[in-house]
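Engineer: need a structure here:
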Amino acid sequence: MARSASAMGLVMVTDALRRGCAAALLVLTAGAVQAADIRIINGDTPGEGLNDTTPRDPVPGNPGTTVGAQRLNALGYVADLLGSRIGSDVPILVEVTFSNLRCRSTNADLAAAGPERLVSDFPGAQPGVFYALALANAINGARIESGPDISADFNADLDAPDDCLGGADWYYGLDNNPPGDDLNFVSTATHELIHGLGFASFVNLQTGEFFMGLPSIYETFIRDLGFSTTWPSLNNNERMASAANDGNVVWDGPSITPQVSARYSDGTVGSDLQLYAPNPVEPGSSISHWEADLTPNALMEPFVDARGDVDIRNGIGLAACVLSDLGWGLINRVGCPDDDGAAIPSPDGTADGSGNANAGGGSGDMAGDDGSGGGGCTLGRGAPDPIWLALLLVAAWRLRRQSI
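Structural biologist: This is a model prediction of the structure:
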């Protein structure tokens, strides 16, 4: 019996609000699991987004000669890179769109991504716990629901000839070396797709309520040192307080051992690594990222050098630890943290995401800021260099409970 969440209410649940971006024992163990086949689904209309025919000179590692082609090549590289870190016998479908998101001269919404659905009570799951659909499929060994597993939306206006961020553009090169103030698309997309794989909290941080009354597998590993327990053991008011308990909220997954945490400074409490829990809370950013002071920087911090301070060509760092704790099987001898670049695809312009299916028109409704966690990026110029700020999860939560 599996339950999933979607916009069409079935069984006992009516239309649910679409919300904005022992697991260690659930690691894929049945036989040799293949590298995840992450497929980019083109959700844009003709002439837009991934189909944009505006001419663009090739950039390092990316031979595309149009904006749309470079976007697709860069996404294919990210898909292949993440697929080289995790295993799944079920293809992971990522529907991508480019939209006219908020973009001003000094700040902009860069992107947002998250699971299309959350699923509970499928074979191999902890009872009464939600999982991101892609992870549920991987643990189940077969697709639980049809359609995309992850939705991702990027700001098309960053490539427009206007004053968006003072004229900065997306940089689609694969060499981690964006020129001037241009923004590293590959790092952004990797960060966002990791949210879609389950690195996100779905608790309403304004009320402390679990989504549809159930914790996600991510939330089972959130520990508040002040309360001396994990979030499933707290009531709503305690979780609401914990979300702003700066310095005392940590990741309690088994992969973060003292040997791992000893490699980092600041952003730590003893042998624990802190999650981002500022007071007041920052919806869409709080809890779903590492503490911003973590040193050295990690890919899944809310504030990271937008010009490529974290080089994903060396691996996805601590994100691999969290993905492993959630239940993803790591492959190609990927460790925790992942920092040796094992099996990272060469940035030679041949990456294609193992297939780019065209799904036709748009990505569905977009959710507003409801106080839940998740993954999204806003960029501002409050410092000499641009910074990332995870702001708002705008993936579609098609939430329903369904027996299969």
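Engineer: rest of the way, CA atoms for contacts and neighbours
Structural biologist: Fine.
Engineer: Ser261 contacts Trp251, correct?
Structural biologist: No. Using Cα atoms under 8 Å, Ser261 makes no contact with Trp251, being 10.8 Å away.
Engineer: anything in contact with each of these two?
Structural biologist: Common contacts of Ser261 and Trp251, defined by Cα atoms under 8 Å, 6 or more residues apart in numbering, comprise Asp272, Leu273.
Engineer: Please identify which of the two sits among more neighbours.
Structural biologist: More neighbours surround Trp251 than the other of Ser261 and Trp251, with 22 against 19 (other Cα atoms under 10 Å).
Engineer: How about that one, nearest residue that isn't a chain neighbour?
Structural biologist: Using Cα to Cα, 6 or more residues apart in numbering and skipping residues adjacent in sequence, the residue nearest Trp251 is Ile222, 5.2 Å away.
Engineer: pretty sure that neighbour contacts Ser242?
Structural biologist: No. If you go by Cα under 8 Å, Ile222 and Ser242 don't touch, sitting 9.8 Å apart.
Engineer: ok, Pro258 - how many residues close by?
Structural biologist: Neighbourhood size, Pro258 [other Cα under 10 Å]: 12.
Engineer: how would you label Val250: helix, strand or coil?
Structural biologist: strand (DSSP: H, G, I helix; E, B strand; the rest coil).
Engineer: Pretty sure it sits against Thr229.
Structural biologist: No. Applying Cα under 8 Å, one finds Val250 not in contact with Thr229, separated by 10.5 Å.
Engineer: shared neighbours of the two, anything?
Structural biologist: In contact with both Val250 and Thr229: Arg223, using Cα under 8 Å, 6+ apart.
Engineer: between the two, who's got more neighbours?
Structural biologist: Val250 (26 against 14).
Engineer: structure for this one too, so we can compare:
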Amino acid sequence: MQGTPLVSWTTFLYFLGFCVTAVFVALGAPFWFDLLGRVMKMRAAGEKPSTEASKDPAAKPAGGKDAAKTDGDGPVTPKGGGPFADSRNDFEALLTDADRVELQTLLGVKPTGRLDEETRRAIVVRAKALGVDLNGKDELSLLAYMAIVGRHPAALLNLGGGSLFAAKVGVLAPQLSQLLGFPLSEALQPAHRRALAMRYLFKQALDNRSDSPSLQDLDAMARSRAINRLDDWAEPARRPLEALTEDDLVKILKAGPPPRFNRSTTPWLDWAFGELGQFEENKSAPEASNPRVVEYLRAAGVMTGGDATPWCGAFAAWVVQRYNDEYPKAKLPDPPKDPETAENWKTWGVGLTQTETPQAGDIAIFNQDGDPLKFHVTWVVRVEADGRLRVIGGNQGDGCVSLAIRGGANDKVVKVCRGSTGAGGQAPVPPPPPPAPAPAPAPAP
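Structural biologist: Just a heads-up that it's a prediction; the model follows:
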């Protein structure tokens, strides 16, 4: 009698096993095939990169086989997908099921969540209608996706900038970095890409190019917050870059960059040019401040507080620091002690005498508002015909990086200092940047 319950329980387990097996078999091969495909796709996606690695543009070389690939406005993950993946490029591999369904809904095709042939045909038709060049392919790019959907895919939402213009600058950034003589790592981060775009406009303006805004126009936009965030740039600043293509830049590079883009004389000034239009938020808390202005302050050793802290001296220190990090064999003198204090820059480098003429790349210290006890520090851009100095500096106007013409009664020049040590007062010529990458060849028809 004691063995009866054991036999009954064993029989029940056998019966339950047969039932579960029958249910699984009834689901059919398509169910298991699809489930296996999803598992393989998840595994192929790999681990999410660490936050620190994603912030460090030097974590991988800027070029070569192992370089982090980019498409448009940010770094993208390596090409993924298992044997059932339908992604044809790195950008498509980033899209979530929700991204794909939203895209298909806007295209008016069946929302399968897969980039099937019907979806690809619709992408080609819509991209052509929107004026987006797919280079003869039926594959999605960041620009095409944003033109159709109106936003970044989920994976790129936090990588800086959601506008179509910001994405366009991202596409041009690798070639812009080469044209302007900067390392390709400058193309990887949103703040650096904004600086590349601004340097391009600034160099065009210095050469009085009719197809770009003048220095006066750029300065007016800088002081009105019209070129603060790349996403919100005013139309006159966007227009020259929107007209550029990668092929245009590659042709310029192959022919040899025009002299206006040369960095061989005062290359540190280009770090200042790229910051034109950065505007403070006038906040005491760093998290509420413009992060770029906070970066200037930290470069000067001001490790607390936000951008309500006076920062003209900090901006000058940041320019020196960035240039010295870039070219350690052609360094400028280190910033003075407590560089956030403008008056301290009077001891930097070699002070010019009254008979010496200032030149581009010098530091100029002025009295502010006619007060002999108030000082302001800037970088000299050029000497105007009347002898006054056109300068670029931080914390000017209402708190931005802007241009100004100084040397009048209310902003008397106190000191001009030269930090360069090369012949003729110029900096040693930095080594040339590596050759520009050629655009990917078009696929055979």
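Engineer: Superposing both, give me the TM-score.
Structural biologist: TM-score of the superposed chains, computed with TM-score structural alignment, normalised by the length of structure 1, equals 0.27; 193 aligned residues with a Cα RMSD of 7.4 Å.
Engineer: re earlier: next one: the residue nearest to Trp251 of structure 1 from Leu135 of structure 1, what distance?
Structural biologist: Distance of Ile222 of structure 1 to Leu135 of structure 1, given as Cα to Cα, to the nearest Å: 18 Å.
Engineer: higher neighbour count, the two?
Structural biologist: Using other Cα under 10 Å, the more surrounded residue of Ile222 of structure 1 and Leu135 is Leu135, with 25 against 22.
Engineer: distance of that one from Leu75 of structure 1?
Structural biologist: Separation of Leu135 of structure 1 from Leu75 of structure 1 (Cα to Cα): 20 Å.
Engineer: Report the set of residues contacting both of Ile222 and Ser242 of structure 1.
Structural biologist: Both Ile222 of structure 1 and Ser242 are in contact with Val249, where contact means Cα under 8 Å, 6+ apart.
Engineer: tell me what the longest helix seen in structure 2 is packed against?
Structural biologist: Counting residues, the longest helix found in structure 2 (DSSP state H) is helix 4-26. Using 3 or more Cα pairs under 8 Å, 6 or more residues apart in numbering; DSSP states H and E, no helix or strand is in contact with helix 4-26 of structure 2.
Engineer: and Gly114 of structure 1, what element?
Structural biologist: Using DSSP states H and E, Gly114 of structure 1 maps to strand 107-115.
Engineer: which of the residues in the longest helix of structure 2 are buried?
Structural biologist: Buried residues in helix 4-26 of structure 2, counting neighbours by 16 or more other Cα atoms under 10 Å, are absent.
Engineer: next SSE after that helix?
Structural biologist: Note on helix 4-26 of structure 2: by DSSP H and E, the next helix or strand toward the C-terminus is helix 29-44.
Engineer: That following helix to helix 4-26, inter-axis angle?
Structural biologist: Counting by axes from the mean of the first three to the mean of the last three Cα atoms, to 10 degrees, helix 29-44 of structure 2 lies at 80 degrees to helix 4-26.
Engineer: what helices or strands is helix 29-44 of structure 2 leaning on?
Structural biologist: Of the remaining helices and strands, none touches helix 29-44 of structure 2 by 3+ Cα pairs under 8 Å, 6+ apart.
Engineer: Quick check: buried residues in it?
Structural biologist: For helix 29-44 of structure 2, using 16+ other Cα under 10 Å, the buried residues are Gly37, Arg38, Met40, Lys41, Ala44.
Engineer: Let me know the distance separating Leu176 of structure 2 from Asp90 of structure 2.
Structural biologist: From Leu176 of structure 2 across to Asp90 of structure 2, the span is 22 Å (Cα to Cα).
Engineer: Settle it for me: which of the two has more neighbours?
Structural biologist: More crowded of Leu176 of structure 2 and Asp90, by other Cα under 10 Å: Leu176, with 27 against 19.
Engineer: which element follows the helix or strand in which that one is found toward the C-terminus?
Structural biologist: Assigned by DSSP H and E, Leu176 of structure 2 belongs to helix 164-179. Next in sequence after helix 164-179 of structure 2, counting helices and strands by DSSP H and E, comes helix 190-206.
Engineer: That following helix: which residues count as buried?
Structural biologist: 190-205.
Engineer: since we're on Gln259 of structure 1, how many residues are nearby?
Structural biologist: Count around Gln259 of structure 1 with other Cα under 10 Å applied: 10.
Engineer: my read is it is in a strand, agree?
Structural biologist: No. Assessed with three-state DSSP, Gln259 of structure 1 is helix; it does not lie in a strand.
Engineer: what separates it from Leu273 of structure 1, distance-wise?
Structural biologist: Distance, Gln259 of structure 1 to Leu273 of structure 1, by Cα to Cα: 12 Å.
Engineer: By residue count, which strand of structure 2 is the longest?
Structural biologist: strand 371-383 (DSSP state E).
Engineer: Next SSE downstream of it?
Structural biologist: Counting by DSSP H and E, the next helix or strand C-terminal to strand 371-383 of structure 2 is strand 389-396.
Engineer: between that following strand and strand 371-383, how many degrees?
Structural biologist: Using the same axes, to 10 degrees: strand 389-396 of structure 2 against strand 371-383 is 120 degrees.
Engineer: which is the next helix or strand following strand 389-396 of structure 2?
Structural biologist: strand 400-406.
Engineer: which helices and strands does that following strand pack with?
Structural biologist: Against strand 400-406 of structure 2 (3+ Cα pairs under 8 Å, 6+ apart) you get helix 215-223, strand 389-396.
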